[in-house]
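> How does the following fold in three dimensions:
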Amino acid sequence: MPAACSHERSLQSIAEYIFVSAISSLAPPERIVIATRESRLALWQAEHVRDRLRRLYPACRVELLGMTTRGDQILDRPLAKVGGKGLFIKELETALLDGSADIAVHSMKDVPMQMEAEFELLAIGEREAPFDAFVSGKYASLAGMPPGAVVGTSSLRREAQIHANFPHLAVTSLRGNLDTRLRKLDAGEYDAIILAAAGLKRLGLGGRIRALLPAEESLPAAGQGAIGIEALAGRADLAAWLTPLDHAPTAACVRAERAVSRALAGSCEVPLGAYAEMRNDGLWLRGFVASPDGSRFARAELHGSADAPEALGERLAAELRAQGAAGILAALG
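Alright, predicted model coming up:
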């Protein structure tokens, strides 16, 4: 292990020890049940949270409740046509409501921007690579693909950017979990596919990535690469025990990105990207709204305080509207 990584892990362990000691007057949880989808990536994320909790609270029984969501079941139509990202979390939220689970673990990019009042996000974990990944057995990059080559993606955001930057390529819908998408690529149904780099890396499939797409070429989705932990609103006990799992720099970036999308009524039906980076002078936030065919684009970027990420996101959304997003959204209407 590199010395820097070892040092960071030691500091993290010390911080967790100090936190647990500071709240020792709060009775430790006896049992925490985590609701999760049953895809391989979702289970990796839930197991990651489970293992963190077990390390923090050795006496606590942390269990997984695997579930199949409607989003997992509907594979023959684009998400934008059947209800959007909320299809991946509804059953998990039902488990929270009926007491079958205490928390639910999600990919933050799958969490709707407008959450129901009964629920809240208690922690956002440290982000893995937020960028899109180019995966192909034939070509090394989007730029190197010949006219008419087929690129598969499930995202209107990615599709719009491919159309704008590489109009000679054909873009077709790609659904299914990560393993299913890779199988379709390997079977020759597509010449290349675009996936979130974070999922590939977390499952040990980073070797499948031919190229990471820079933000200038493919701006990520709000929250991409981050894991969120949801619970019923008002669970102060869970909020306290989950505090060590919240990564403040990632949370600030994700909150800013989600504010952009929320202010613009972002959904699977709107090609929209938002990406924030933490720098020494605060947050640098970029965003875009586009027509699905990539013919119309509104882009903007702003710097602001990491202490008020939602305000920065709302300011960027207003700037995007001024740059033409209002007309694009009206046309999508």
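> From now on I want contacts and neighbour counts done on CA atoms only, so please keep to that.
OK.
> All the helices of the stretch 51-200 of the chain, residue numbers only.
For the stretch 51-200 of the chain, helices defined by DSSP state H, counting those that start in this stretch occupy the ranges 70-73, 79-82, 90-97, 156-165, 178-186, 197-202.
> buried ones in the fourth one?
This points to helix 156-165. Counting neighbours by 16 or more other C-alpha atoms under 10 Å, one finds that the buried residues in helix 156-165 are Leu156, Arg157, Arg158, Glu159, Ala160, Gln161, Ile162, His163, Ala164.
> same for that helix, what does it pack against?
strand 170-173 (3 or more C-alpha pairs under 8 Å, 6 or more residues apart in numbering; DSSP states H and E).
> now Val254: how far from His106?
13 Å (C-alpha to C-alpha, to the nearest Å).
> Give me the buried positions along the strand or helix carrying Gln45.
According to DSSP states H and E, Gln45 maps onto helix 40-56. Buried residues in helix 40-56, counted by 16+ other C-alpha under 10 Å: 41-47, 49-50, 52-54, 56.
> next up, for comparison:
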Amino acid sequence: MTIVPSPQLQVRLGTRGSALAREQTRRVMAALAALRPDLELIETIVSTAGDRDKRTPLTVIGGQGVFARELQTALLAGTVDVAVHSAKDLPTEPVPGLVIGAFFSREDARDVLVSRDGRSLADLPPGARVGTSSRRRLVALRRLRPDLEAVDLRGNLDTRLRKVREGEVDAAILAAAGLLRMGWQEHITEFLSLDDFVPAPGQGALAIECRADDPAVNEMLAALNDPAAALAARTERSFLRALGGGCRSPIGAHATVSGDTVTLRVMLGDEAMTRVRLSTWTLPAAEAETRAGALAVEVQRSLAGADPLPV
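Model prediction:
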């Protein structure tokens, strides 16, 4: 009698090609391998619009979806079984046929300053060039240091660090999560306050997307889901969704879960980046996601009465 071994279940994980995206995907692969040693896990690199065009401002080439659309297309086409996204890059509008199977491994959500000579944001001299491609960070910078020059800064994480090192800019504002995941924390000059630099919705979290009609993969991903990270990310994304998702307004939202309550910090600026409103609420955890959407409308209505930002 010949015994034929059972074939391994093959799971293809779609990822962007940057070093950070691949490191994030490797972490998901390691967690899946620990959960299911019988899996055959295959990394599949998918080129996205945001990776191909590193010069055009993100708001011009498509905003929030520029790092996600091709991964979602690959999922729907069956080219990959799972897509690993930085949650801040994933559009809030659901794609028919796709679901977020898990929010995984939230890293520090704060922004950080990386400066060439080790100076903090407060110590940078007037006129210093600070790199960022984020309208949200630009508004926060104008609010705190209108005397600094903001410079559009695109490229992968290692590219942006090189531009600081070589003096193309004096400093850059980046997400702590990427530097920490890559083990590059020695480059961090300063962690920026959550009250001044409210992170992008979903910043620091990983969203793992899959096809809705793939029960085997959905079941596996459910085991990777971090309930606190999921509640925080869904609350932040609800705030963003109520404002129109990929709109051009600078938007920040950061939720922290503590027992039965959620603390939600938000920042909203107008499209012209001349006014900004910051607010903080404590919400019942069971209502946080729903309440965040209603609060977004409230903040938007009050924006016209906010004090103008310094020019």
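> Tell me which of Val254 and His106 of the first structure has more neighbours.
Taking other C-alpha atoms under 10 Å, Val254 of the first structure and His106 do not tie; Val254 has more neighbours (29 against 24).
> State the distance from Leu194 of the second structure to Arg110 of the second structure.
Taken as C-alpha to C-alpha, the span from Leu194 of the second structure to Arg110 of the second structure is 6 Å.
> Map Arg241 of the second structure onto the first structure.
Using TM-score structural alignment, the partner of Arg241 of the second structure in the first structure is Arg262.
> what's the counterpart of Leu320 of the first structure in the second structure?
Checking TM-score structural alignment: Leu320 of the first structure goes with Val299.
> Next, the mean deviation of the host helix or strand of that match compared to the first structure.
Element membership for Val299 of the second structure (DSSP H and E) is helix 288-302. Its match in the first structure and helix 288-302 of the second structure itself, once the structures are fitted together, sit a mean 2.0 Å apart by mean C-alpha distance after the TM-score superposition for the first structure.
> Mind giving me the packing neighbours of that helix?
For helix 288-302 of the second structure, the packing partners by 3+ C-alpha pairs under 8 Å, 6+ apart are helix 227-242, strand 261-269, strand 276-284.
> Present these as CSV; the columns should include distance to Ser47 of the second structure.
Below are those laid out as CSV (distance: least, C-alpha to C-alpha, whole Å):
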stretch, distance to Ser47 of the second structure
helix 227-242, 25
strand 261-269, 31
strand 276-284, 35
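> Could you check the ones you listed and tell me which one is nearest Leu9 of the second structure?
helix 227-242 (26.3 Å; C-alpha to C-alpha).
> can you list contacts of that closest one?
If you take C-alpha atoms under 8 Å, 6 or more residues apart in numbering as the criterion, helix 227-242 of the second structure is touched by 87, 92-93, 102-106, 201-202, 205, 251, 253-257, 262, 264, 285, 288-290, 292-297.
> what does Arg54 of the first structure align to in the second structure?
Using TM-score structural alignment, Arg54 of the first structure pairs with Ala33 in the second structure.
> Could you do Ile89 of the first structure as well?
Mapped onto the second structure by TM-score structural alignment, Ile89 of the first structure lines up with Ala68.
> For that match, which non-adjacent residue is closest in space?
Leu90 (5.9 Å; C-alpha to C-alpha, 6 or more residues apart in numbering).
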